[in-house]
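Peer 1: 3D, please:
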Amino acid sequence: MTVAPFVVDIPQSDIDDLHRRIDMARWPERETVDDWSQGVPLAALQDFVGYWRNDYDWYACQKLLNDWGMFETEIDGVAIRFLHVRSPHAEARALILTHGWPGSILEFRRCIAPLTNPEEHGGTAADAFHVVIPCLPGYGFSGKPAVKGWSVEKIAQSWGELMRRLGYSRWFAQGGDWGSAVTTAIAVQQIEGCAGIHLNMPIARPLPEDMAGPAPDEAQALMKMQRYQDWDSGYSKEQSTRPQTVGYGLVDSPVGLAGWIYEKMWAWTDNEGRAEDALRRDDMIDNIMLYWLTSSGASSARLYWESFGSFGPKDIPLPVGASAFPKEIIPAPRKWFERHCPNLVHWGEPEKGGHFAAWEQPEAFVKELRVAFGFMK
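Peer 2: Predicted structure coming up:
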């Protein structure tokens, strides 16, 4: 039950090994189209990986993580490593933020200061939070479960235990992607201490009558859902059925890992044609490094095997705030979502942003949290 400091300390030999593997990479031939319809274009990935090899500095990211302050504790045999940044306001509320795949704790990098020091970022002392940002089990610096059973429900229970160990008797939870599933599971199970949640990927499904006569926003959601199933969900089918198989390549090849993740940085962000329109290149590589340095290609994919079947609508008894960013990959109109939320206190529709809401639009994301949790005091 001990909570102790955790220092990120990657040896230079790991960086040298990464560079050697990139230098030895075998590249496929060029795609036969002039767009991304067959995946990441060869020229785009070679440019991205070339920057990673020659211009990127991991140790700037390592310093950032250590300056924020990382900690560790063991829960049911798995080491959970997490950021814990306390607000200077003693009366600040506690908030646990959960990332998804292929993201990491770094998704929230530009939200930490506005959440903990709101008066310096357009807010008031009443908007202050102590933030806890854990690496999911099998992701980043957290340990890798050695036995099956680490579902979103179990992770939700573990987050409750983590918050208890940190001394928070009343707290709030937020998440998108797998973070949305974990955060929903916290509310559904009514984990002790949780007073309300916010989701930036609200999950809901249409009823037959919705599909028979959809409103414009419902018709658009149905179209996006179908496109996702037809053209964008192959990664999830592989990871939910054969995570070990796909893991060999992701752990062994930095180019393979970069292609697997960079494509989603392009496909799932609100951009003008390039992933770099929405996310800084160094930030994207920082994120990929949390998968590469920890060899977590298989262990992160395994969460799909554990819980993909339970990634669906749930009735949520706690106060809920939700934000529907316009380029979310699986949209849920308010009409569908509020059926599951008798206590929906906030529904926001920011003007810009995609699947990685906190990462792409930190100011809008923080504003949404302030409004939503403002109704839960």
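
Peer 1: rest of the way, CA atoms for contacts and neighbours
Peer 2: Will do.

Peer 1: all strands for the stretch 151-300 of the chain, in order.
Peer 2: 171-175, 194-199 (DSSP state E, counting those that start in this stretch).

Peer 1: contact partners of the lengthiest strand in the chain?
Peer 2: Secondary structure of the chain per DSSP state E: the longest strand is strand 78-85. Strand 78-85 is touched from outside by 6, 65, 68-74, 105, 112, 116, 130-137, 141-145, with contacts defined as CA atoms under 8 Å, 6 or more residues apart in numbering.

Peer 1: circling back to that earlier point, could the strands of the stretch 151-300 of the chain be laid out in a markdown table, adding mean neighbour count?
Peer 2: Below are those laid out as a markdown table (neighbours: other CA atoms under 10 Å):
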| stretch | mean neighbour count |
| --- | --- |
| strand 171-175 | 25 |
| strand 194-199 | 25 |
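
Peer 1: run this one through as well so I can compare:
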Amino acid sequence: MHIEPFQISVSDVEIDDLRRRLRNTRWASMTPSEPWQQGTEHAWLREWVTHWAESFDWRAAEHGLNQQPQFMADVNGQRVHFVHRRGVGPKPYPLIITHGWPGSFFEFHALAERLCNPAAYGGDPNDAFDVVIPSLPGFAFSPAPAAPGTSAFQVAELWASLMKGLGYERFGAQGGDLGSGVSIALALQHPEVVDGIHLNFLPSSYEPTIGAANSPLTVAEQTYRQEKAEWAALEGGYAHMHGTRPQTLAASLNDSPAGLAAWIGEKFRAWSDCDGDIERRFSKDELLTNLSLYWYTQSIGSAIQMYWENRLQPMRFAAGQRVTPPVGFAHFPKEINHPPRAWMERVFDVAQWTDMPRGGHFAAMEEPELLAADIRGFFRRLR
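Peer 2: I've put the predicted structure just below:
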């Protein structure tokens, strides 16, 4: 496997083009509704677009990103961008962490700091990890797959090959959002090398077989399935669009940075533990760094394509089918779904379950200390 160092370098022409587009935004007319009731709030969006055009320093963000040890690898014919940080401790344990949408490799910076060098944060150096953070195919600097068919299951094959190419014979995996599906697929398809997986989200397509041979659904499980259906009806329009007409949406979002900010910014507000005040959890510059990665790489279309692929290959489990490596689950209270432990135990060996005191969907950015401690605790028994 060929691996080479990688550095981000956006041209001045691209930066100037983005600012021009932002300054020339053609604003939609306002509707007679409560703020955020029908989507992204107009005044909020104008404030953020103005900051992106006039105050946000991409060069500073780019410099910060380039402090991370980044690489590009050829993995089974697919180019994969990844961060590879070595642990500071007597025997760091290898861990591959997978992001989702609308995130990127950037969201794990604070978490990786705590996992790689726990002693710097008051932890035990024996808990140190070697952390590998790839960009999903079609996200940021990982090119889109050349052919259709790359769902979480195929990405898991890429990650297994990447870890082998890096010299890791055994390893753990962690993920939320789309990354949870990839981590589950890794454990399902490669139990001989995956010691365990840690999740902070359960894929919405996850479904064990329920029939006469299985125990009936508990009240908690029935409630969860009902709540999930209600959430999809009221809040899941984005996912339905991603999974059915991704290229129609991509034509708009790839051309309008204001539209991209509205589409992604709303999710960071709605899915985080911020009580409606997004800057309680994320600074403008943090969110705009993530947005800029989508914009400068023109990857929004290829990123949401993964919803199409996952819809065609959902995470369904046959009667009696099990994921054998143990699972740790961190349940954050403002996450977008709340599976009961019994629902997961139909397929997984749930070795650790933690009900977190706060935090939402973007746990690595919102609560890196809580998430890092939970990951350390889970893998301590598997080293």
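
Peer 1: in TSV, list the strands of the stretch 151-300 of the first structure along with distance to Leu293 of the first structure.
Peer 2: As requested, the strands of the stretch 151-300 of the first structure are exported to TSV (distance: least, CA to CA, whole Å):
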stretch	distance to Leu293 of the first structure
strand 171-175	24
strand 194-199	29
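
Peer 1: related to what we said a few turns ago, could you flag which of the contacts of strand 78-85 of the first structure are buried?
Peer 2: Buried subset of those (neighbour count, 16 or more other CA atoms under 10 Å): 6, 65, 69-74, 105, 112, 116, 130-137, 141-145.

Peer 1: in helices, which of the residues you listed fall?
Peer 2: Among those, the members found in helices (DSSP state H) are Leu65, Ile112, Thr116.

Peer 1: neighbours around Glu91 of the first structure, how many?
Peer 2: 12 (other CA atoms under 10 Å).

Peer 1: that one and Ala128 of the first structure: what is the separation?
Peer 2: 8 Å (CA to CA, to the nearest Å).

Peer 1: over to His346 of the first structure?
Peer 2: For His346 of the first structure, the distance to Ala128 of the first structure - CA to CA - is 19 Å.

Peer 1: and if you look at Val152 of the first structure?
Peer 2: In terms of CA to CA, Val152 of the first structure sits 28 Å off from Ala128 of the first structure.

Peer 1: repeat for Ser323 of the first structure
Peer 2: For Ser323 of the first structure relative to Ala128 of the first structure (CA to CA), the value is 20 Å.

Peer 1: which one's more surrounded, the two?
Peer 2: Ala128 (26 against 23).

Peer 1: wait, that one touches Asn117, no?
Peer 2: Yes: Ala128 of the first structure is in contact with Asn117 according to CA atoms under 8 Å; the separation is 6.3 Å.

Peer 1: please enumerate the shared neighbours of these two.
Peer 2: Ser87.

Peer 1: run the chain-centre distance for the helix or strand where Cys61 of the first structure lies.
Peer 2: Using DSSP states H and E, Cys61 of the first structure maps to helix 58-68. Distance of helix 58-68 of the first structure from the chain centroid (CA atoms, centre = their mean, to the nearest Å) equals 19 Å.

Peer 1: is Pro333 of the first structure in contact with Ala221, as I believe?
Peer 2: Yes: shown here, Pro333 of the first structure and Ala221 form a contact pair, counting by CA under 8 Å, at 7.1 Å.

Peer 1: now do the end-to-end distance for stretch 91-108 of the first structure.
Peer 2: Termini of stretch 91-108 of the first structure sit 22 Å apart (CA to CA).

Peer 1: what residues sit buried inside that stretch?
Peer 2: So for stretch 91-108 of the first structure, counting by 16+ other CA under 10 Å, buried means 92-108.

Peer 1: state the distance from the nearest residue to Met30 of the second structure once chain neighbours are set aside to Gln247 of the second structure.
Peer 2: Leaving aside its chain neighbours, Met30 of the second structure sits nearest to His42 (7.1 Å; criterion: CA to CA, 6 or more residues apart in numbering). Counting by CA to CA, the separation of His42 of the second structure from Gln247 of the second structure is 25 Å.

Peer 1: ditto for Pro90 of the second structure
Peer 2: Distance from Pro90 of the second structure to Gln247 of the second structure, by CA to CA: 48 Å.
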